[in-house]
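Chemist: Sharing a sequence plus its predicted fold:
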Amino acid sequence: LLPNPSLRFLSYFLSSLKNQVYNNFCMIESHYFRNQLLKSFDFHFGFCIPSSKNTCEHIYDFPTQSDSFYFVDDRLVMHNKADYSYSGTP
């Protein structure tokens, strides 16, 4: 159970700054609680429109850690690791 039920969603903002098509865009998210994998999601997009802004919102219980991997044309372009704190202090 989370201390604050309002912390149950995650929102992404993805912006393509270049005037370039990104083919085979894929985002893989893995969520952990106490180093145990809870959920993993694979999001596959055929392409991202050049110079576009896209939002994505996921609603689920937040874990304490996550790994997000971003691929373009089957090549890793970004890896983001996050640790979440629900204590109200940074």
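Modeler: Perfect, thanks for sending it. As the structure is a prediction and not an experimental result, all values here were calculated from the model.
Chemist: CA atoms for contacts and neighbours, from now on please.
Modeler: Noted.
Chemist: Correct me if wrong: His82 contacts Asp67.
Modeler: Heads up, residue 82 is Ala, not His. Yes. Here Ala82 reaches Asp67: they are 6.5 Å apart, a contact under CA atoms under 8 Å.
Chemist: Same drill for these two, tell me which one is more crowded.
Modeler: Asp67 (15 against 11; other CA atoms under 10 Å).
Chemist: Tell me the secondary structure at the more buried one.
Modeler: strand (DSSP: H, G, I helix; E, B strand; the rest coil).
Chemist: any idea how far it is from Lys18?
Modeler: Using CA to CA, to the nearest Å, Asp67 is found at 25 Å from Lys18.
Chemist: same check, this time on Tyr86
Modeler: Tyr86 is 36 Å from Lys18, by CA to CA.
Chemist: And for Val72?
Modeler: Val72 is 14 Å from Lys18, by CA to CA.
Chemist: Looking at the two, which has the bigger crowd around it?
Modeler: Val72 (19 against 11).
Chemist: Structure two is appended below for comparative analysis:
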Amino acid sequence: MFTPEIVQKFKLPTDDFLCKPIGNELIQFLEFSIKNNDTKETFFEIKQPDIPITWHEVDPNELGQSIHYNFPKNFLAAKTIAAKLCFAVGCKELKGFRMMENHYFQGRLLKSFDFNFGFCIPNTINTWEHIYDVPFLDKKTQEKMIQSPGETVSDSFYFVDNKLVLHNKATYSFS
């Protein structure tokens, strides 16, 4: 079983997914946005349609665990990022809801993030916003990342009560 303590030791991206998708009975992600906190430029934004939330209707095998982000080049020069996440909690409480995320370029760990959402009440919609510093990337590294689409990757690990319940992967390009 993968725990936060094990994930903290990862220095390379995972080859495979470390758990099966959970379906949508625990958590549904409704909105997600990434902005430059200094300029307020929006780099990415997605929102579910305003329809009633349904639970237990999605086959976990049909859920995507991978996404590709295409950010503008100036994303790499941002000093602080504001990330906003809106999610719904199903009929079970989430104790110790936590997301850990590792970002890599060409197999080298750039930055690890560890976000604690804490206890989440059942049948609620929650909004979380976090403003954080982006690791400094010299111009040479930025240029390599621009010229190497798909070689910047991340693993996102979601835990409930220290148990891995969701693992997503992302690839990035900058143009």
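Modeler: Thanks, I have it. Just so we're clear, the structure is a prediction, and the values are computed from it rather than from any experiment.
Chemist: can you give me the strands for the first structure?
Modeler: 9-15, 22-33, 36-48, 53-59, 65-72, 75-83 (DSSP state E).
Chemist: Kindly reformat the ones you listed as CSV containing distance to Leu2 of the first structure.
Modeler: Below are those laid out as CSV (distance: least, CA to CA, whole Å):
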stretch, distance to Leu2 of the first structure
strand 9-15, 12
strand 22-33, 12
strand 36-48, 15
strand 53-59, 14
strand 65-72, 14
strand 75-83, 15
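Chemist: Show me which residues of the lengthiest helix in the second structure are buried.
Modeler: The helix that spans the most residues within the second structure, counting by DSSP state H, is helix 139-147. Using 16 or more other CA atoms under 10 Å as the test for burial, helix 139-147 of the second structure gives 142, 145-146.
Chemist: Show residues contacting stretch 55-70 of the first structure.
Modeler: 2, 7-14, 25-35, 38, 76-85 (CA atoms under 8 Å, 6 or more residues apart in numbering).
Chemist: now the end-to-end length of it.
Modeler: Stretch 55-70 of the first structure end-to-end distance (CA to CA) = 15 Å.
Chemist: so how far is it off the chain centroid?
Modeler: 5 Å (CA atoms, centre = their mean, to the nearest Å).
Chemist: residues of it that come out buried?
Modeler: 62-63, 65-66, 68-70.
Chemist: Closest one of these to Phe47 of the first structure?
Modeler: Tyr70 (12.8 Å; CA to CA).
Chemist: Now which residue in the second structure aligns to that closest one?
Modeler: In the second structure, the residue matched to Tyr70 of the first structure (TM-score structural alignment) is Tyr158.
Chemist: what's the distance between its match and Phe174 of the second structure?
Modeler: Taking CA to CA, one finds Tyr158 of the second structure at 26 Å from Phe174 of the second structure.
Chemist: Which of the buried residues of stretch 55-70 of the first structure sits closest to Gly46 of the first structure?
Modeler: Among the buried residues of stretch 55-70 of the first structure, and counting by CA to CA, the member closest to Gly46 of the first structure is Tyr70, at 13.5 Å.
Chemist: What sits closest to that closest one if chain neighbours are left out?
Modeler: Spatial nearest neighbour of Tyr70 of the first structure, chain neighbours left out: Met27 (4.6 Å); criterion: CA to CA, 6 or more residues apart in numbering.
Chemist: any idea what that neighbour aligns with in the second structure?
Modeler: So, by TM-score structural alignment, Met27 of the first structure is matched to Met99.
Chemist: Tell me if I'm right that that match and Gly118 touch.
Modeler: No. Between Met99 of the second structure and Gly118 there is no contact under CA under 8 Å: 10.2 Å.
Chemist: So the two - more neighbours on which side?
Modeler: Legend: neighbour count by other CA under 10 Å for Met99 of the second structure and Gly118, higher for Met99 (19 against 13).
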